Structures are given as C-alpha cells and as structure tokens.
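# Quick one, what's the 3D model for this:
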Amino acid sequence: MRIVIINYGAGNIQSIKFAIQRLGFEAVLSDNEAEIRNADKVIFPGVGEASSAMEKLRATGLDKVIPTLTQPVLGICLGMQLMCNHCEEGNTQGLNIFDVDVVKFDGSEKVPQIGWNQIESLKSDLFKGISESEYMYLVHSFYVPLTNEAIATTNYGIKYASALQEKNFYGVQFHPEKSSKAGAQILQNFLEL
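Have a look, this model is predicted:
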C-alpha cells in the first residue's frame, strides 16, 4: 500500500510517520503531485497557523490538488480545518471540501483546548472498534461547529464537530498519532478503508 503524508511544512509529520510505522506500514513524505495522486491513502497533517499553512499549499499548487483527490484522504487537526470553507484564524480561505467554517472558541472556555477529551456520536467505519466516549488528544483554539458532515462530536463548553466526512475525505480535530491505542486503531481503520 502506498501511503503519502502531504509535506508542506506542518509540525506533526514525523509523529504521524512513526505512528504508521508502528502499524507495520511505510509512509512517504511528499509535496509531489504525481506521488500524491498515485497514493492509495493520503494523510493531510497540520500543526500551525491557518493562513501561513494555506500560503505554503498555494505556493506548491497543492491547494488545487487536494480537493480533486479520489482516494481516501485524512486531514488531521489544522489539516481538517483547512479542508473547510473558511477559517477565522488569519481570515483564511480554505479548500471548500467540507461545507462549514472554522471559528474561534468564544473565550468562555480555556483556549487553547489542550489535552484529552471524549469523542461521541461516532458515525463512520473510521471509528470501527472505538467505543463511544473514547478519549482523544486535542490541541486547538479554533473549532468546527456541528454540521451534517460531522461523524464525531466533542464537548468543550459547547458541542462541536471533532470529525468530518464528505465522500472520500475524512477529517479529525484530534491527533490520532498521539492518542494511544484508540488513536492507532483509527489510523489502522483509515488504512483499511
């Protein structure tokens, strides 16, 4: 299986690569369009700031490539947020894969949300073998409001969409690569889609 992690300078690339290796697979880091298009599975990671991350995608033309991919694609954290229409962080236009905008926590919650929180209302093969109310590791100041594309929710003062799916595109706000056995199971499930 050819697994490509999109390499555009995002912060959590190596930890995702090691998590894939622990599952017995090799992943390639690449920003090459042909290599990405020929992959069986694509992981779109992200740790950082939305507008500068989007600038890097535009500079390499990946902003045009990612929305046209037909194989399973998994956006993680900022990767998922950039797949939405718009992000309040840096007033950033997204990739318009998920029809929802990313907004900032309103301040009644401690920002950023850092640490373990539960995922609920699980609705996808991505969560096969994952129990309702499983804990995942999150680090974020912006969130996706509840939407029809939500396949998991999390409560942090408000209930928000912590995972999304639209056709072959999946997104998770949490970090499966840092979420112990359950996170590894989600990565395994993605590779089996």
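# Could you use CA atoms for every contact and neighbour count after this?
Will do.
# Can you show me the strands along the protein?
Taking DSSP state E, the strands of the chain run over residues 3-6, 27-30, 41-44, 73-76, 84-87, 92-93, 98-104, 113-119, 134-140, 142-143, 150-156, 158-166, 169-172.
# just checking, what packs against the fifth one?
Okay, so that is strand 84-87. When contacts are defined as 3 or more Cα pairs under 8 Å, 6 or more residues apart in numbering; DSSP states H and E, strand 84-87 packs onto strand 92-93, strand 98-104.
# Okay, buried residues for the last one please.
Within strand 98-104, the residues scored as buried using 16 or more other Cα atoms under 10 Å are Phe98, Val100, Asp101, Val102, Val103, Lys104.
# Distance to Phe18 for the residues you listed - can I get that in TSV?
TSV is the format used below for these (distance: Cα to Cα, whole Å):
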residue	distance to Phe18
Phe98	28
Val100	31
Asp101	31
Val102	29
Val103	31
Lys104	31
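# Surely Met54 and Thr92 touch.
Yes: between Met54 and Thr92 there is a contact under Cα atoms under 8 Å: 7.5 Å.
# Count the residues that sit near Gln21.
Residues near Gln21, counting by other Cα atoms under 10 Å, number 12.
# Next one: the closest residue to Cys87 other than its chain neighbours relative to Ser180, how far apart?
Distances taken as Cα to Cα, 6 or more residues apart in numbering place Val102 nearest to Cys87, at 4.5 Å, with adjacent residues excluded. According to Cα to Cα, to the nearest Å, Val102 stands 26 Å off from Ser180.
# Following up with a second sequence; could you model it the same way so I can compare the two?
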Amino acid sequence: MSDGAVVRVLTGRGSRTADREALLAFVAEVTDTDTALVTVVRRCPQCGAADHGRPAAVVDGRHLGVSLSRTPGALALAVAPGTIGVDVERPSRVTAAGLDVFTSGERGRASSSASVPVHLTACWAVKEAVLKRDGRGLRVDPSAVDSVLGPVASGADVHMAAFDGLVQPVTVLRLEDDLVLAVAAGGAPVDVQDRRDRSDAGPWSVV
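Okay, here's the model as predicted:
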C-alpha cells in the first residue's frame, strides 16, 4: 500500500461480526493479500494487554494501523502504515444525546458556524478519532481534546485538534446532511472512498 491512509465508507452491515469481516476484507484488498492471511490484534498503550487498546492488522509480519466506526446506516473502515483513528457520526444522534463533552472553544466556534449541531458533531467525531488513534479511546475524558475546526469544503479538508500538549491534523468531511466523518492519521495523506449504496450521492458539503 501507499504511504497514506485509506478510508472507505460503506452502508452499515448491521452486525459487529459483519463489520469486522468487512475490515479484514478491506485490509486484504488495500494490501493485495488474501483475507486468510490478515489478522487483527490489539495492544493497550498503557498496560500492554491484548484484549483492548489500539487495533492493528498483521499482514505477512507487517503491522498496519486500522480503525473502524459505525453509526446507523454507515460503516467507516480505515487502514494506514501508522496509527490511525476514524469516526463516523450523525448530527441527529449527537443532538439527541445531549453530550456535555465540548470545550468552551468548541462551543464558541460552533456558535459562529453555519450549523451548530453539525459543527459539534464534527468536534465529537474528531475527539473519537484522536482518542482511538491514541489507543485509550473513551477511557480518556473527551473534553481533553479541543477540536479547532473551520468550514469544511468539498473534499478532505484538514483541521486541527489539541490533545496531550500536542496539536495534530485531522481530516473532516460532511458526507451528507446527517453524516460526518473524521480521520486522525498523524498528518499522513488521507484517501476517502464513499462506497455507500445510495442513489442521491452528491458532492461533499460544508460543515
């Protein structure tokens, strides 16, 4: 595979087993390898345990970063040479959840955006993506990540997130009115492939 990350968005499979199988098949395709030769392992960056933590795919002895995210009707799969985190979410779900995890900066920037619910959903997706890439996930308070987002134009625009004293680039896309994608790949190029089964596919729009 190339030096960049590849992210594919599919119509949701409906089960975690099917989603994991889709991830294995995706890694096999990207690396031009038989699916039977791909395994996914986990390693916690804090305690070293193998039953939780950051996932990786092992292909012919080589470790690749992988990530998976699901929301009703959509599944996002990601693979990269290095660590990666992906999250896909719907503004309708985030609004209904009434999350109290946003920083004052995020709320302030959202208030001046084209859509407060969409902007905050993008912030939430960025938090999830960054924490997945970190390996600790939601064991870390999401408010520890401060998402600094501007408008997202058609295409994969790069924004910033501050976490653990570092600022890292995050790719954010609004795939449709009620679907936002965030990818944390450490600055690696990100190729997003929208392969959902839908007839109304159109250009990506602005968050």
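# Let me see the TM-score of these two.
The TM-score (TM-score structural alignment, normalised by the length of the first structure) is 0.33; 106 aligned residues with a Cα RMSD of 5.3 Å.
# Now do the strands in the second structure.
5-10, 38-43, 54-59, 62-71, 74-80, 85-89, 146-148, 157-163, 166-176, 179-184, 190-194.
# Need the winner for burial among those.
Counting by mean count of other Cα atoms under 10 Å, strand 85-89 has the highest mean neighbour count of the strands of the second structure, with a mean of 30.
# how much space is there between Val59 of the second structure and Leu24 of the second structure?
10 Å.
# joint contacts of these two?
Both Val59 of the second structure and Leu24 are contacted by Val38, Thr39, under the criterion Cα atoms under 8 Å, 6 or more residues apart in numbering.
# residue contacts, Leu165 of the first structure?
Careful, residue 165 of the first structure is Gln; it's not Leu. Phe98, Glu149, Ala150, Ile151, Gly171.
# Identify the farthest-apart pair in these.
Phe98 and Ile151 (12.1 Å; Cα to Cα).
# Next, show the common contact partners of those two.
Joint contacts of Phe98 of the first structure and Ile151 (Cα under 8 Å, 6+ apart) are Leu164, Gln165.
# Tabulate the contacts of Gln165 of the first structure (TSV), appending distance to Gln188 of the first structure.
Formatted as TSV, these follow (distance: Cα to Cα, whole Å):
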residue	distance to Gln188 of the first structure
Phe98	23
Glu149	22
Ala150	20
Ile151	17
Gly171	15
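# So which of these wins on neighbours?
Going by other Cα under 10 Å, Gly171 tops the contacts of Gln165 of the first structure with 30 neighbours.
# Hmm, Ala152 and that residue touching each other?
No: using Cα under 8 Å as the test, Gly171 of the first structure is too far from Ala152 to be in contact (10.0 Å).
# and for those two, which residues touch both?
With Cα under 8 Å, 6+ apart as the test, Gly171 of the first structure and Ala152 both reach Ala163, Leu164.
# wait, what's in contact with Glu33 of the first structure?
Leu62, Val65 are the contacts of Glu33 of the first structure under Cα under 8 Å, 6+ apart.
# How much space separates it from Gly183 of the first structure?
28 Å.
# go on, Asn117 of the first structure?
As judged by Cα to Cα, Asn117 of the first structure and Gly183 of the first structure stand 13 Å apart.
# Neighbour count for those two, which is higher?
Shown here are Asn117 of the first structure and Gly183; by other Cα under 10 Å, Gly183 has more neighbours (22 against 17).
# Please report how far the more buried one lies from Ser51 of the first structure.
27 Å.
# do Cys84 of the first structure as well
Taken as Cα to Cα, the span from Cys84 of the first structure to Ser51 of the first structure is 13 Å.
# Tell me which of the two has more neighbours.
Cys84 (21 against 18).
# Not counting residues beside it along the chain, what's closest to that one?
Phe98 (4.6 Å).
# Just to check, the one you found is in contact with Cys87?
No: under the criterion of Cα under 8 Å, Phe98 of the first structure makes no contact with Cys87, lying 11.7 Å away.
# who does the longest helix seen in the second structure touch, helix- and strand-wise?
Looking across the second structure with DSSP state H, the single longest helix is helix 116-134. Judged by 3+ Cα pairs under 8 Å, 6+ apart, helix 116-134 of the second structure is in contact with strand 54-59, strand 85-89, helix 91-97, helix 104-111, strand 146-148, strand 157-163, strand 166-176, strand 179-184.
# Please produce CSV containing the ones you listed, extended by distance to Val66 of the second structure.
Shown next, in CSV, are these (distance: least, Cα to Cα, whole Å):
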stretch, distance to Val66 of the second structure
strand 54-59, 5
strand 85-89, 7
helix 91-97, 24
helix 104-111, 27
strand 146-148, 22
strand 157-163, 20
strand 166-176, 16
strand 179-184, 11
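# So which of those is nearest Glu128 of the second structure?
When those are compared by Cα to Cα, strand 85-89 sits nearest Glu128 of the second structure, at 6.1 Å.
# Can you give the contact residues for the closest one?
Strand 85-89 of the second structure is contacted by residues 66-71, 74-78, 121, 125-126, 128-134, 179-185 when judged by Cα under 8 Å, 6+ apart.
# and with 6 Å instead?
67, 69, 71, 125, 129, 132-133, 179-184 (Cα atoms under 6 Å, 6 or more residues apart in numbering).
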